[in-house]
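Colleague: structure here, sequence nowhere to be found:
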């Protein structure tokens, strides 16, 4: 038998009205009471009934863009906001409001999704990869709530998602470096567990294998997405008996650290070591020398995500799982000219 709002109220020791107010995000409910009720909802696996809320029949005119935000998010992940701007350009022309909802972690994102569906405060949701979890995705799918996940979920799911093909990005970086005459190529990236870094590395390795090029295990380094980590990984490469003549850096921060290490060793970019990175952040052109980049049009990704979401609002049974916006190469002076 399905858990009801009365069951939650009884278990939490509050009235059904209090539970309803918490679901509707009403003021004057203490933080401790709210936390207790949410814990009971999670323990009882209670989800507000979307059909009972009749959200399909009542247009709110609101779409939520859900993402995890923290200090300096705009600096470390500016693509999040480029995607938002692309989506906004589509949504505003269809008489919808786009509400940005920044949460502290994936659990908060899941809790907000429960409130959104149960309280009928939005017609659809764009979920940034930073906020994606199996709990949240399963909940949206179970309730047939129109949504698009920005970035392919790292687990099997019938959810609707849109992404760029990061394996192709890795292949493109490797192919260009080979055309430039580089042959001892290293890859320094983020954590082993990171989906994007892993896919770009897979593209790099795939190109090497297909073209019969040797892969040196000690030319592949894992770290964090910081310039300090980039510096340390580059230092490790430069202290080896055989030096790379080019390095693929998984992001701009890592590339900044790599440049500092190369300069410390009095080596020249791109003559001694070429550098290529991904995503054309403003930093790409501020680093000396300006970085060659494999870029994706994330603004267009936001536009496409919003367009698909608007289709799903009209037809919630529509399922879309696709790669979009193929990467393009921006050539600057951190790599030698092609042969």
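Modeller: That came through fine. Predicted model only: the values in this text are computed from it and were never measured.
Colleague: hey, let's count contacts and neighbours off CA atoms from now on
Modeller: Noted.
Colleague: who's in contact with residue 213?
Modeller: For residue 213, the contact set (CA atoms under 8 Å, 6 or more residues apart in numbering) is empty.
Colleague: next up, the contacts around residue 191.
Modeller: 197, 222-224.
Colleague: sec struct for it, please.
Modeller: coil (DSSP: H, G, I helix; E, B strand; the rest coil).
Colleague: quick check: the gap between it and residue 149.
Modeller: 22 Å (CA to CA, to the nearest Å).
Colleague: now rank the contacts of residue 191 by neighbours and give me the top one.
Modeller: When neighbours are counted by other CA atoms under 10 Å, residue 197 leads the contacts of residue 191 with 22 neighbours.
Colleague: distance of that residue from residue 224?
Modeller: The value you get for residue 197 to residue 224, if CA to CA is used, is 10 Å.
Colleague: joint contacts of the two?
Modeller: 189-191.
Colleague: pull out the buried positions in stretch 285-303.
Modeller: 289-303 (16 or more other CA atoms under 10 Å).
Colleague: what does that stretch contact?
Modeller: Contacts for stretch 285-303 (CA under 8 Å, 6+ apart): 79, 82-90, 162-164, 169, 172-173, 256, 269, 275-280, 284, 324-335.
Colleague: what do you get if the cut-off is 6 Å, keeping everything else the same?
Modeller: The contact list for stretch 285-303 (CA atoms under 6 Å, 6 or more residues apart in numbering) reads 82-83, 86-87, 90, 276-280, 284, 327-334.
Colleague: and here is the other one:
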């Protein structure tokens, strides 16, 4: 951005007053759509940020799409935000939580104006896949952004995630090698976001390697992670005459499922071997020796915030970070013989 560009430059080129430009930047007052679009296009053209905003420093915006839960009610999202928050504060920046549903209807130009007028260094995006129309508009807007815990094969998308495919492939392979041929898979949003698609793909790929066709009725794609949803799904699953001998939890609901199984009369691991993904928890008592994949959830948020600032400051051209998960072979999975 040229240092000579000011609100007067924008106003003059748009043929409006500085007061009109100010109202558009701050999303206040009644301005026609035609005038607003013309001013926003010029603001984007010059990458203009109001002087008073620049002097206050830049914050990190976190855009979260709430789905059915509030952003802080979902433990996974809460840990991501905690990591991002710690890194932002260490860098002397604020963290701003933004409702994605409210931004979803904005044009790329309006998104850029929101970003500039709020003095944001860039955006961290939760719960959205790269192919979502919102991300397409973000790419067109030129706003620096990073997907949190979601990868992409698109080279134009920045992300920080974990190696979901490799970890799930290895743990399910372990279960198959122990003789399990009827493994159920329970996941949330299996086909809606990249991280969950990768987990499900790994589940199918390792079965194919062993020459086994997974039972379609054993793959549970749940709309949310509420206890009632999980309980109902498990009840139906184990009501089958030929029920699974093992269960893989493809979301971060391993603890939830484990606590529900005794209520259904299912003993782990005597009747059912259980493995899956867990959240990193520094307060974990270690009473249960899980067979599980532990994601460095807070570290994802921390690394993403750090990389976003580097991206915004021109220290790097792109961000495509894969973090390693921790894999543990515990006693919740045992050998099975037909």
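Modeller: Structure's in. What do you need? Owing to the predicted nature of the structure, the values given are computational and were not obtained by experimental measurement.
Colleague: and the TM-score between these chains?
Modeller: TM-score for the superposed chains, counting by TM-score structural alignment, normalised by the length of structure 2: 0.74, backed by 320 aligned residues with a CA RMSD of 4.3 Å.
Colleague: what's the closest of the contacts of residue 191 of structure 1 to residue 26 of structure 1?
Modeller: Proximity of the contacts of residue 191 of structure 1 to residue 26 of structure 1 (CA to CA) peaks at residue 224, which lies at 39.9 Å.
Colleague: what residues does the residue lying closest to the closest one once chain neighbours are set aside make contact with?
Modeller: Nearest residue to residue 224 of structure 1, sequence neighbours excluded (CA to CA, 6 or more residues apart in numbering): residue 190, at 4.6 Å. Residue 190 of structure 1 makes contact with 197, 222-225, according to CA under 6 Å, 6+ apart.
Colleague: circling back to that earlier point, among the contacts of stretch 285-303 of structure 1, name the ones in helices.
Modeller: 82-83, 86-87, 90, 284 (DSSP state H).
Colleague: mind putting the contacts of residue 190 of structure 1 in a markdown table, distance to residue 15 of structure 1 included?
Modeller: Output for these, formatted as a markdown table (distance: CA to CA, whole Å):
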| residue | distance to residue 15 of structure 1 |
| --- | --- |
| 197 | 48 |
| 222 | 52 |
| 223 | 50 |
| 224 | 47 |
| 225 | 47 |
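Colleague: could these be laid out in a markdown table, adding secondary structure and distance to residue 209 of structure 1?
Modeller: A markdown table is the format used below for the contacts of residue 190 of structure 1 (DSSP: H, G, I helix; E, B strand; the rest coil; distance: CA to CA, whole Å):
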| residue | secondary structure | distance to residue 209 of structure 1 |
| --- | --- | --- |
| 197 | helix | 18 |
| 222 | strand | 20 |
| 223 | coil | 24 |
| 224 | coil | 26 |
| 225 | coil | 27 |
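Colleague: closest to residue 309 of structure 1 among these?
Modeller: For those, the nearest to residue 309 of structure 1 is residue 197 (27.0 Å; CA to CA).
Colleague: neighbours of the residue nearest to residue 85 of structure 2 when sequence neighbours are not counted, how many?
Modeller: Excluding the flanking residues, the one nearest residue 85 of structure 2 by CA to CA, 6+ apart is residue 95, at 6.1 Å. Residue 95 of structure 2 has 21 neighbours, counted by other CA under 10 Å.
Colleague: counterpart of residue 95 of structure 2 in structure 1?
Modeller: Alignment note: residue 95 of structure 2 maps to residue 99 in structure 1; criterion TM-score structural alignment.
Colleague: helix/strand/coil for its match?
Modeller: Assignment for residue 99 of structure 1 (three-state DSSP): strand.
Colleague: about what we covered before: what's the PyMOL line that selects buried ones from the contacts of stretch 285-303 of structure 1?
Modeller: Typed into PyMOL, the line below selects the buried ones among the contacts of stretch 285-303 of structure 1, using 16+ other CA under 10 Å:
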select buried, resi 82+83+86+87+90+276+277+278+279+280+284+327+328+329+331+332+333+334
